[in-house]
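Peer 1: Turn this into a model:
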Amino acid sequence: MKTSTTPVDIQKAATSKIENTDFNNLAFGQVFTDHMMICDYKDGAWQTPKIQPYGPLEMDPSARVFHYGQAVFEGMKAFKDEEDRIWLFRPEDNFERINKSSERLAIPAFPKEFFFAGLEELLKLEKDWIKKGFGNSLYIRPFVIATEAGVSAAPAKEYKFMIICSPAQAYYSGEVRVKFSEEYSRAADGGVGFAKAAGNYAAQFYPTNLAKDEGFQQIIWTDANTHEYLEEAGTMNIFFRVGDKLITAPTSDRILDGVTRKSIIALAKEFNIDLEVRRVSVKEIVEAAKSGDLKEIFGSGTATVINPIVGFGHAGKKYDLPKLEDSYAGFFKDKLTKIQYNQAADKFNWRYQVK
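Peer 2: Down below sits the predicted model:
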């Protein structure tokens, strides 16, 4: 893809916060860079993208996002290689997915040229916030909210598309244990589970808090009809290794089509790892854990990349997984991060350079 030539209005911040930022002690998503990109939708069209100093928004209390939840978002990362070049990882997938999410919530599609022009100009301004070294990155959060004033129950006619950035290190720290859901559901057939709709995540917080009280960090959600099939975790797609076979659930209107998930599937095929994309039953995984055939569970996502899971709980019982020297989780994380940081060949053409 060629660098966009779409004009972007830029107002630079008078001062920078970077000198007061401790990059060795970053809490995920708590520190933000100096600028943000904003583009308004009004009179039936998206206006010229703008970059301005990061700061609060002024909105009407009746803005429809507050009342009817028209809000979708994405998660991306920028990486810097040893020659100070900036790279994105599969950004077109994120662009396509935010518009797919938007369509499901009756939000107008955002133009591709605006997305890449605004994103690239923003990253060039914030280049010093992107630190070199594996584990360091700049987390990028594009999102859209309905801003039209009024509380009538109808899609808004005005929206705000924004991109904010946050320097990041590893998303999770410590050991991660998950609970297989037996009661609550993340999404149902015909719903918005495939979309990165803000409400999807809000609805997960309460049952996840209950699981945390039991000593788990995440829930692996099961199908809403029977709770017999494992689907995805709150912030991750999920993979299971039974023996030497890698298994993951297929995408559907309940499961997010994760960019990292798709990348793992492609790498598994490239390196001839036995892979099945099919429904995964709770019974199958519990029995594999009991027999010792369950070798790994790991999550995948933009923020976490690959997150090994050390154990799970179901029906009041807890199961620990073995600690492996040659894990699939470690293998895929190594392959992916080397591509992302421009330390390995990119035969899939996933990298996108910001020039």
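
Peer 1: only C-alpha atoms for contact and neighbour calcs from this point on.
Peer 2: Fine.

Peer 1: Show me where the protein has its helices.
Peer 2: Taking DSSP state H as the test, the helices found in the chain are 64-68, 91-104, 112-125, 198-213, 259-270, 282-291, 328-340.

Peer 1: where along the stretch 151-300 of the chain do the strands fall?
Peer 2: 159-168, 177-180, 218-222, 229-233, 237-242, 245-248, 275-277, 280-281, 294-301 (DSSP state E, counting those that start in this stretch).

Peer 1: Now do the fifth one: distance to the chain's middle.
Peer 2: Yep, that's strand 237-242 we're talking about. Distance of strand 237-242 from its chain centroid, counting by C-alpha atoms, centre = their mean, to the nearest Å, is 18 Å.

Peer 1: picking that back up, so can I have a markdown table of the helices of the chain showing mean neighbour count and distance to residue 51?
Peer 2: Below are the helices of the chain laid out as a markdown table (neighbours: other C-alpha atoms under 10 Å; distance: least, C-alpha to C-alpha, whole Å):
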| stretch | mean neighbour count | distance to residue 51 |
| --- | --- | --- |
| helix 64-68 | 18 | 22 |
| helix 91-104 | 19 | 18 |
| helix 112-125 | 20 | 7 |
| helix 198-213 | 15 | 24 |
| helix 259-270 | 17 | 27 |
| helix 282-291 | 15 | 47 |
| helix 328-340 | 19 | 26 |
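
Peer 1: right, and those helices - which one's nearest residue 22?
Peer 2: Among the helices of the chain, the nearest to residue 22 by C-alpha to C-alpha is helix 112-125 (19.4 Å).

Peer 1: what sits up against the closest one?
Peer 2: For helix 112-125, contacts defined as C-alpha atoms under 8 Å, 6 or more residues apart in numbering pick out 3-8, 35-37, 48-51, 95, 163, 354-355.

Peer 1: got the angle between that helix and strand 159-168?
Peer 2: Orientation of helix 112-125 against strand 159-168 (axes from the mean of the first three to the mean of the last three C-alpha atoms, to 10 degrees) gives an angle of 30 degrees.

Peer 1: Please identify the most buried of the strands of the stretch 151-300 of the chain.
Peer 2: Mean neighbour count, computed with mean count of other C-alpha atoms under 10 Å, is highest for strand 218-222 among the strands of the stretch 151-300 of the chain, reaching a mean of 26.

Peer 1: this one as well, want them side by side:
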Amino acid sequence: MSNENISITLTTDRKQKPDVEHLEFGKVFTDHMFVMDYSLDQGWHDARIIPYQPITIDPSAMIFHYGQTVFEGLKAYHSKDGKVLLFRPDRNMQRLNQSNDRLCIPEIDENLAISALKELVKVDSDWVPKAPGTSLYIRPFIISTEPSLGVHPAASYKFMIIMSPVGSYYKEGIHPIKISVESHYVRAVAGGTGQAKTAGNYASSLKAQEVAEESGYSQVLWLDGVERKYVEEVGSMNIFFKINGEIVTPELNGSILEGVTRNSILRLLKHWNIPAVERRISMDEVYQAYKAGVLEEVFGTGTAAVISPVGELFWNNEKLTVNGGKTGELSMKLYNTLTAIQLGSEPDPFGWVVEVEQEVTNK
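Peer 2: From the prediction side, this is the model:
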């Protein structure tokens, strides 16, 4: 579908932009949103950009009762030369379809979705903040809308994209976080929905996250749901370990989300000829590396923070301090390089960055 097939209705009541110095994640939304509907007889249809507004949905809509929904998260950035840039939107739409398949949601046309995304960013390009470290967070998502209490894949859906300006994840510079290794609750198992980006995965993680925060830890590191020994991922990030010069990250096993940032970091490491492997790694192996003094760095990767260095792991009632609780050299290099590529201030040898036109003649 080309841009001409996306109808655009512009708002006549523009919102006041928030103070870029006090942006909160996902609290304020732009003037417009993208919506497209699905029905069995028409497929995906009526692609449109409209003023941001509430949606009307039947109380018996299946999303409320059976949680048939998927979502994505990516960002638009303002470069120093005034361009608006997206980072690997094709990977996000590919992953959205992978999640669709697992949740029995009809596949979307990825080119159509990227076209719609670019057009929406173009319409609201003045919402992309320009202050250092800020960006426009983009949330594509699909919900089931069929009014039915029968347990079966829905016959109707809505695909929407909303956007929110967000501040710098690290307001005072990049700082290591403290993570609690979860040994009681389980997030996902192979064969479940762990590799899909769906709401239920996050709902099931809230209890463990709440317990960790009460103990002073900002994130939870999940172990496998069967043996409770192999590292999987952090609540909102994939995880990497630097052990004796080698980078290790858990292999994708059917219960781990394939992060876009994770993939980008692996590509960067290969580009730099730094040894990196994807394999099973147990917490006992991590602990032994710590005791031997060769656990050099630990860091998480994700859209929100890009790189989150880990300064402490709490496991079996023991605090494992990593790199003296300071940000490691490799973590900082990865953060600086990837953010520079995203902002267009450093060469992009991978073709990851996509420019969005800003001129909107009918605005």
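
Peer 1: filter the contacts of helix 112-125 of structure 1 to the buried ones?
Peer 2: Buried by 16 or more other C-alpha atoms under 10 Å: 4, 8, 35, 36, 37, 49, 50, 51, 95, 163, 354, out of the contacts of helix 112-125 of structure 1.

Peer 1: ok, how many other residues are close to the residue lying closest to residue 44 of structure 1 once chain neighbours are set aside?
Peer 2: Excluding its sequence neighbours, the residue lying closest to residue 44 of structure 1 (C-alpha to C-alpha, 6 or more residues apart in numbering) is residue 157, at 7.4 Å. Close neighbours of residue 157 of structure 1, defined as other C-alpha atoms under 10 Å, add up to 17.

Peer 1: before we move on, what about residue 38 of structure 2?
Peer 2: 20.

Peer 1: before we move on, what about residue 21 of structure 1?
Peer 2: Residue 21 of structure 1: 15 neighbours (other C-alpha under 10 Å).

Peer 1: residues contacting it?
Peer 2: Applying C-alpha under 8 Å, 6+ apart, we find residue 21 of structure 1 in contact with residue 31.

Peer 1: The one 10 residues further on too?
Peer 2: Shown here is residue 31 of structure 1, whose contacts under the criterion C-alpha under 8 Å, 6+ apart are 21, 166, 167.

Peer 1: Tell me which of those residues persist in structure 2.
Peer 2: For those, the aligned pairs still in contact in structure 2 (both residues aligned by TM-score structural alignment, their matches' C-alpha atoms under 8 Å) are 21, 166, 167.

Peer 1: Nearest residue to residue 354 of structure 2 in space, ignoring adjacent ones along the chain?
Peer 2: Nearest one to residue 354 of structure 2, counting by C-alpha to C-alpha, 6+ apart, is residue 86 at 5.0 Å.

Peer 1: Residue in structure 1 paired with that neighbour?
Peer 2: Correspondence of residue 86 of structure 2 to structure 1, assessed by TM-score structural alignment: residue 88.

Peer 1: Give me the neighbour count for its match.
Peer 2: A total of 21 residues lie near residue 88 of structure 1 under the criterion other C-alpha under 10 Å.

Peer 1: Contacts only, for it.
Peer 2: 76, 77, 78, 79, 340, 351, 352, 353, 354.

Peer 1: of all the contacts of residue 31 of structure 1, which comes closest to residue 225 of structure 1?
Peer 2: residue 166 (37.9 Å).

Peer 1: Spatially nearest residue to the aligned residue in structure 2 for that closest one, not counting backbone neighbours?
Peer 2: Using TM-score structural alignment as the criterion, residue 166 of structure 1 maps onto residue 164 of structure 2. Leaving out its chain neighbours, the residue that sits closest to residue 164 of structure 2 by C-alpha to C-alpha, 6+ apart is residue 29, at 4.4 Å.

Peer 1: and that neighbour, what pairs with it in structure 1?
Peer 2: In structure 1, residue 29 of structure 2 lands on residue 32 (TM-score structural alignment).

Peer 1: contacting residues for that match?
Peer 2: Residue 32 of structure 1 sits next to 54, 164, 165, 166, 167 when contact means C-alpha under 8 Å, 6+ apart.

Peer 1: distance from the centroid: which residue in structure 2 tops it?
Peer 2: With distances taken from the mean C-alpha point of structure 2 and given as C-alpha atoms, centre = their mean, the most distant residue is residue 292, at 34.0 Å.

Peer 1: just to revisit the earlier point, where's the match of residue 29 of structure 2 relative to residue 330 of structure 1, distance?
Peer 2: Residue 32 of structure 1 sits 30 Å away from residue 330 of structure 1, taking C-alpha to C-alpha, to the nearest Å as the criterion.

Peer 1: now the strands of the stretch 151-300 of structure 1 in TSV, with distance to residue 347 of structure 1?
Peer 2: Output for the strands of the stretch 151-300 of structure 1, formatted as TSV (distance: least, C-alpha to C-alpha, whole Å):
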stretch	distance to residue 347 of structure 1
strand 159-168	27
strand 177-180	34
strand 218-222	32
strand 229-233	28
strand 237-242	23
strand 245-248	22
strand 275-277	20
strand 280-281	30
strand 294-301	21
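
Peer 1: quick one: the residue opposite residue 152 of structure 2 in structure 1 once aligned and residue 69 of structure 1, what's the gap?
Peer 2: The alignment partner of residue 152 of structure 2 in structure 1, by TM-score structural alignment, is residue 154. Here residue 154 of structure 1 is placed at a distance of 11 Å from residue 69 of structure 1 (C-alpha to C-alpha).
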